[in-house]
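Peer 1: For reference, the sequence and a predicted model appear below.
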Amino acid sequence: MTAPSLTLGYVPGGTPAKWVRHWAQRHPDAPLQLCAVAAADAADALRAGDVDVALIRLPADTGGLSVIPLYEETTVVVAPTDHLVSAAETVTAADLAAEPVLLPLDNVVAWPDAPGTPIEHQPENTEAAVELVAAGMGVLIVPQSLARLYHRKDLTYRPITDAPTCPVALAFQDGPQSPLLEEFIGVVRGRKPGSSRGQAATPPKRTAREKTLAKQAARAAAGKVARKPGRPGRGRR
């Protein structure tokens, strides 16, 4: 009999390692399969059932999907190490106004008014665009994780302080979920092992007065149990 498993898709720059580790500790008999997907294809992969759950970048076409926002990535500019931007720790959009900018076909930064002059040639993907940055054709604006993923010794990157952030979310198909998927969603949300949304809520803590009254009631009950039948107020001689 085939062991149950779950397939997790993740876009370039996605970092599922923490959740993969936690899952392996809790469910060693239910493998979590990893599947790399292009950012533009992640939502379609979910709708087609190629993956059960995925780390996706927003904005995206999420029709038919449930989405849980996870975190916001810093947007950076990638440039050669001898570029002027390397002289500062951060830059602004105004600093890039006169720069030629590469826009790969898989661009994931939603910034309609991005600074710079777009280069007519659009690289097929971000990795190819990084090669062109190294060749001196222009700079590249990407989420920080992609700058790290495709890092080269002859390139550097700097945060753009007034750029929009790049959201990352967990997505899965709408509708009833399998127990494994429900469990994985719980792992991502930080639910502790053994906890369940169906468990009764923890009773509220009692106030000091309620505790005092409870102790008095307990003492009174104990006195009634200990007292033997007979005339009240008179002990045995």
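Peer 2: Structure's in. What do you need?
Peer 1: Please count neighbours and contacts with C-alpha atoms only from this point.
Peer 2: OK.
Peer 1: got a list of what V76 touches?
Peer 2: 141-144, 147, 157-160 (Cα atoms under 8 Å, 6 or more residues apart in numbering).
Peer 1: need the contact list for the spatially closest residue to Y157 that is not a sequence neighbour.
Peer 2: Distances taken as Cα to Cα, 6 or more residues apart in numbering put V78 closest to Y157, at 4.3 Å, once the chain neighbours are dropped. With contacts defined as Cα under 8 Å, 6+ apart, V78 is in contact with 130, 133, 139-142, 147, 155-158.
Peer 1: sec struct for E72, please.
Peer 2: State at E72, reduced to three classes by DSSP: H, G, I helix; E, B strand; the rest coil: strand.
Peer 1: Give the burial count for it, as a bare number.
Peer 2: By other Cα atoms under 10 Å, the residues close to E72 number 15.
Peer 1: Among the contacts of V76, the buried ones, what's the ChimeraX command?
Peer 2: To isolate the buried members of the contacts of V76 in ChimeraX, using 16 or more other Cα atoms under 10 Å:
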select :141,142,143,144,147,157,158,159,160
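Peer 1: Identify, from the contacts of V76, the entry nearest to G9.
Peer 2: Of all the contacts of V76, G9 sits closest to P143, with 18.5 Å by Cα to Cα.
Peer 1: One more to weigh against that first structure:
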Amino acid sequence: RIYAQLPLKELAEKIRSHFPKKHPQGNTPLFPPEGEVALMFLKPYTGLSDDGLIEMLNGSIHMQMFCGVLINPGRPIKNGRIVSSIRNRIASVLDIKELQKILYDRWGGSLRDKDMCLTDATCYESHLRFPTDVKLLWECCQWLQSLVAKTCKALKERQPRNKYRDIDRARLAYAKQRKHTKSATDKLRRRLLGLLSKQIGQWNMICKIHTV
């Protein structure tokens, strides 16, 4: 009943030209364009997280039919990030005005107050994060590294060497860990402090040599 009320084909036509014919790894996409749009409707309807939505999709043949896909029980979808990937891609190409027109054409007969417009005025902070020692130290190292690189390029001198790239790889490996142990955090903090001290010394040496 819900499926019959959704203009999935019309909405899918708006993203069909941006629909990947092949996955970057060479596989064919799991969901058709109509299925991707249907999956976006299922997200607010069920109120589940991305992982919860995929888990429900794996175990419900009705939800699979709703999205136009048939999942092998022996090979379920394990990547919950596929929902956010589809959402980001659709959001980047879908025009809100065209979306509203398509929905109005389908649901116009059921709307009472067609001259009324309701909007959500909720405001919230964005780009918030917890300023840990590792994050703050790494930002200092990044800033100093870029400053030294630009200065050496302007002076046509060789950039002094340090362990910036090695520590960057260690920081990325640390960031990908789900749980950060105290020993790993302390080790990375010591390495960042050592790198920062090295960079400050290199910058002071450059200033000492080229300051008149």
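Peer 2: That came in fine, so what should we check first? Since the structure is predicted, the reported quantities are computational estimates derived from the model, not experimental observations.
Peer 1: Superposed, what's their TM-score?
Peer 2: Remark: TM-score between the superposed chains equals 0.23 [TM-score structural alignment, normalised by the length of structure 2]; 90 aligned residues with a Cα RMSD of 6.0 Å.
Peer 1: nearest to Q25 of structure 1, of the contacts of V76 of structure 1?
Peer 2: Of all these, Q144 has the smallest distance to Q25 of structure 1: 29.2 Å, by Cα to Cα.
Peer 1: Look up how far V77 of structure 1 lies from the closest one.
Peer 2: Relative to V77 of structure 1, Q144 of structure 1 is positioned 9 Å away (Cα to Cα, to the nearest Å).
Peer 1: joint contacts of the two?
Peer 2: Among the neighbours of Q144 of structure 1, those also in contact with V77 (Cα under 8 Å, 6+ apart) are P159.
Peer 1: quick one: which of the contacts of V78 of structure 1 sit in strands?
Peer 2: Among these, the ones falling in strands (DSSP state E) are 139-142, 155-158.
Peer 1: which two from the contacts of V76 of structure 1 end up farthest apart in space?
Peer 2: Spatially, the most separated pair among these is A147 and I160, at 12.8 Å (Cα to Cα).
Peer 1: Strands of structure 2, start to end?
Peer 2: Taking DSSP E to define them, one finds no strands in structure 2.
Peer 1: Show me the helices in it, by range?
Peer 2: Remark: helices assigned in structure 2 by DSSP state H are 2-5, 8-15, 33-46, 50-59, 61-66, 81-93, 96-107, 133-155, 164-175, 182-210.
Peer 1: Kindly reformat those helices as CSV containing mean neighbour count.
Peer 2: As requested, those are arranged in CSV below (neighbours: other Cα atoms under 10 Å):
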stretch, mean neighbour count
helix 2-5, 9
helix 8-15, 17
helix 33-46, 18
helix 50-59, 17
helix 61-66, 15
helix 81-93, 14
helix 96-107, 13
helix 133-155, 15
helix 164-175, 13
helix 182-210, 15
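Peer 1: hang on, the earlier thing: shouldn't the residue nearest to Y157 of structure 1 be within a strand?
Peer 2: Yes. According to three-state DSSP, the state of V78 of structure 1 is that of a strand.
Peer 1: in what helix or strand does the closest residue to P118 of structure 1 other than its chain neighbours lie?
Peer 2: In space, and not counting its chain neighbours, P118 of structure 1 is closest to V101: 4.7 Å by Cα to Cα, 6+ apart. According to DSSP states H and E, V101 of structure 1 maps onto strand 100-102.
Peer 1: and that strand, what does it pack onto?
Peer 2: Judged by 3 or more Cα pairs under 8 Å, 6 or more residues apart in numbering; DSSP states H and E, the packing partners of strand 100-102 of structure 1 are strand 117-118, strand 139-143.
Peer 1: nearest to E72 of structure 1, of these?
Peer 2: With Cα to Cα as the criterion, E72 of structure 1 lies closest to strand 139-143 of these, at 9.4 Å.
Peer 1: Next, the angle from the closest one to strand 155-159.
Peer 2: 60 degrees (axes from the mean of the first three to the mean of the last three Cα atoms, to 10 degrees).
Peer 1: picking that back up, T126 of structure 1 versus the residue nearest to Y157 of structure 1, what's the distance?
Peer 2: 11 Å.
Peer 1: Now distance to C166 of structure 1 too, for the helices and strands packed on strand 100-102 of structure 1, in TSV please.
Peer 2: Compiled in TSV, those are given as follows (distance: least, Cα to Cα, whole Å):
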stretch	distance to C166 of structure 1
strand 117-118	20
strand 139-143	6
